[in-house]
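K.L.:
Okay, predicted coordinates and the sequence, questions at the end:
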Amino acid sequence: MSKLIYIILASGVISLGALAGVLTLAINEAKLTRALMLLVSLSAGAMMGGAFLHLLPEAVEVLPPDLMLAIVLLSFMGFFLVEKLVHWRHCHKGHCPTHTFGYLNLIGDAVHNFIDGLIIAAAFLTDIRLGLVTATAVALHEIPQEIGDFGVLLYSGFTKTRALTANFLVALTVVLGGVIGYYLSFWLENLVGWLLPVAAGGFIYIAASDLMPEIRKEPSLKKSLIYFVTFLAGAAMMYLVK
């Protein structure tokens, strides 16, 4: 099977995660919250493990260590800027148009998903196993995010059907990013080597800035321990597939 087929299949499966929003219509809110927190913990561990155990070791074989680390840092800061400037989670001023906010959310998701597609392409072009590891980490992160985005669209005034359709169409930009990343790799020398530390910086930012703070908010010691063990399980999963 060609690497392009792997990229399309993996990114296509990730796009289907956008349909996870429909689960919120059938699951009790308390149960959904517990399940999402476990998934968030697992995702944080998988992303940290994927970055430090797979992406960075592969990147250092292609780029000088100092350049590679500089790209990781720039990527970390870049993801912060993208999240701040494009992917707004809510309106701070309290009087922005609800539909405008919904569309801003979709634009931010499209940018984020396109970058995910580029990252997945770079990983598969480096090694099939690395591609599977990266796609798994992205998928674990995308499911709770897509459920949250579905709720955001409903809150902004979208109907359930329209929110689900819009979320899915935007999720397909993962496939677009993957295909474009595949073909760009033949035109731009060493593109894959540059995208690996970008992916690592993005994974570290998402895990450390978005996911782990949610785990830290848990006041219950028992639940915190459960989430920590789940976090370790995500990291261990990445170690076992080295």
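P.N.:
Yes, it's here. Residues are numbered from 1 along each chain as shown.

K.L.:
Could you use CA atoms for every contact and neighbour count after this?
P.N.:
Will do.

K.L.:
Please enumerate the helices of this structure.
P.N.:
In the chain, helices defined by DSSP state H lie at 3-16, 29-50, 56-60, 65-85, 98-126, 128-155, 160-171, 173-187, 191-205, 212-216, 221-240, listed in chain order.

K.L.:
other SSEs contacting the first one?
P.N.:
Contacts of helix 3-16 with other secondary structure elements, assessed using 3 or more CA pairs under 8 Å, 6 or more residues apart in numbering; DSSP states H and E, are made with helix 98-126, helix 128-155, helix 160-171, helix 173-187.

K.L.:
want to compare, so here's the second one:
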Amino acid sequence: MQTKKAIFTPIEITIIKKKDAMLGFAAGVMIAASFWSLLSPAIDMAENLKMIAWLVAFIGFFGGGVLLFTGDKIFTHFEKKKIPNNQKKSFKRSMMLVLSITLHNIPEGLAVGVAFGSIAYGLDGATLGAACLLAFGIGLQNFPEGTAVSVPLRREGMSRRKAFFIGQLSGIVEPISGVLGALLVLKARFLLPYLLAFAAGAMIYVVVQELIPESQSNKKKDLMALFTLIGFSLMMILDIALR
């Protein structure tokens, strides 16, 4: 018995293309953030703290990737029992995406907390101006990062309000971890490089495993790749300009 091929109207095809472009854009934002917002600062911090920078970066980065790899397997096992077949792939992609961005926001919040806490402890190089600039820069970066969560969720069929809410919710860990960073500044300083690299590994895993392959399933692969470059460029400009 032959199965009928899905036939899409011109409007549906246009919507699919736009949503795939959004997915490519989110992938670009996450790739840029994983280096300029996470890995590069992790290496710089490790060197300033007289740690073995390449080892810190490797342990953190690989650990983050392994965590998401393990989570991928757990989601797959869970899907077989609890989730209808037509929702399995989108559910896993959405959960992994939200988890990776949330993990990314924890060390960023800690970094801001450590910056302000260092002033209270009188640590060398700690100034109010530098701490405020760091907080402003990370806050501004959260706009494209929140978009990187909300846009793919919207692509999966979520309502605008719900996708926006979850995108904002993924950032709620940032002020919480900021307070912890300020309270535990001396201990957090040595933990922070590992956490930054850890978040980078988690984000790269999601991009490679879920976002780019899905955006490239579109016939216009070259156009989808262009949107990935646009997302990467936007995040790169923000990261470098706000250093």
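P.N.:
Perfect, I can see it now. Keep in mind the model is a prediction, meaning the values are calculated, not measured.

K.L.:
Got a TM-score for the two of them?
P.N.:
Overlay of the two chains. TM-score (TM-score structural alignment, normalised by the length of structure 1): 0.63; 194 aligned residues with a CA RMSD of 3.7 Å.

K.L.:
sorry, back to before: export the helices and strands packed on helix 3-16 of structure 1 to a markdown table and tack on mean neighbour count and distance to residue 58 of structure 1?
P.N.:
As requested, the helices and strands packed on helix 3-16 of structure 1 are exported to a markdown table (neighbours: other CA atoms under 10 Å; distance: least, CA to CA, whole Å):
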| stretch | mean neighbour count | distance to residue 58 of structure 1 |
| --- | --- | --- |
| helix 98-126 | 23 | 8 |
| helix 128-155 | 22 | 9 |
| helix 160-171 | 19 | 27 |
| helix 173-187 | 20 | 16 |
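
K.L.:
Name the residues of the one helix or strand residue 239 of structure 2 maps to that are buried.
P.N.:
In this assignment (DSSP states H and E), residue 239 of structure 2 forms part of helix 221-241. Applying a neighbour-count criterion of 16 or more other CA atoms under 10 Å, one finds 223-225, 227-236, 238-239 buried in helix 221-241 of structure 2.

K.L.:
which ones are touching the residue mapped onto residue 33 of structure 2 from structure 1?
P.N.:
The pairwise alignment with structure 1 assigns residue 33 of structure 2 to residue 50, based on TM-score structural alignment. With contacts defined as CA atoms under 8 Å, 6 or more residues apart in numbering, residue 50 of structure 1 is in contact with 133, 134, 137, 200, 203, 235, 238.

K.L.:
rerun that using 7 Å as the cut-off
P.N.:
Remark: with contacts taken as CA atoms under 7 Å, 6 or more residues apart in numbering, residue 50 of structure 1 is in contact with 133, 134, 137, 238.

K.L.:
In structure 2, which of these still touch?
P.N.:
Among those, the ones still in contact in structure 2 (both residues aligned by TM-score structural alignment, their matches' CA atoms under 7 Å) are residue 238.

K.L.:
now the contacts of residue 50 of structure 1 in CSV, with distance to residue 57 of structure 1?
P.N.:
CSV is the format used below for these (distance: CA to CA, whole Å):
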residue, distance to residue 57 of structure 1
133, 14
134, 13
137, 16
238, 13
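
K.L.:
Quickly name whichever of the contacts of residue 50 of structure 1 is closest to residue 60 of structure 1.
P.N.:
Distances from these to residue 60 of structure 1 were compared by CA to CA; the smallest belongs to residue 134, at 16.8 Å.

K.L.:
before we move on, back to that, starting at the chain centroid, how far to the helix holding residue 239 of structure 2?
P.N.:
Centroid separation for helix 221-241 of structure 2 versus its chain: 14 Å, with CA atoms, centre = their mean, to the nearest Å.

K.L.:
and of the contacts of residue 50 of structure 1, the nearest to residue 106 of structure 1?
P.N.:
residue 137 (21.6 Å).

K.L.:
circling back: any chance of the helices and strands packed on helix 3-16 of structure 1 in JSON lines, plus distance to residue 196 of structure 1?
P.N.:
Formatted as JSON lines, those follow (distance: least, CA to CA, whole Å):
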{"stretch": "helix 98-126", "distance to residue 196 of structure 1": "7"}
{"stretch": "helix 128-155", "distance to residue 196 of structure 1": "10"}
{"stretch": "helix 160-171", "distance to residue 196 of structure 1": "22"}
{"stretch": "helix 173-187", "distance to residue 196 of structure 1": "12"}
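
K.L.:
ok, back up a step: now for the helix holding residue 239 of structure 2, which elements pack on it?
P.N.:
With contacts taken as 3 or more CA pairs under 7 Å, 6 or more residues apart in numbering; DSSP states H and E, helix 221-241 of structure 2 sits against helix 10-32.
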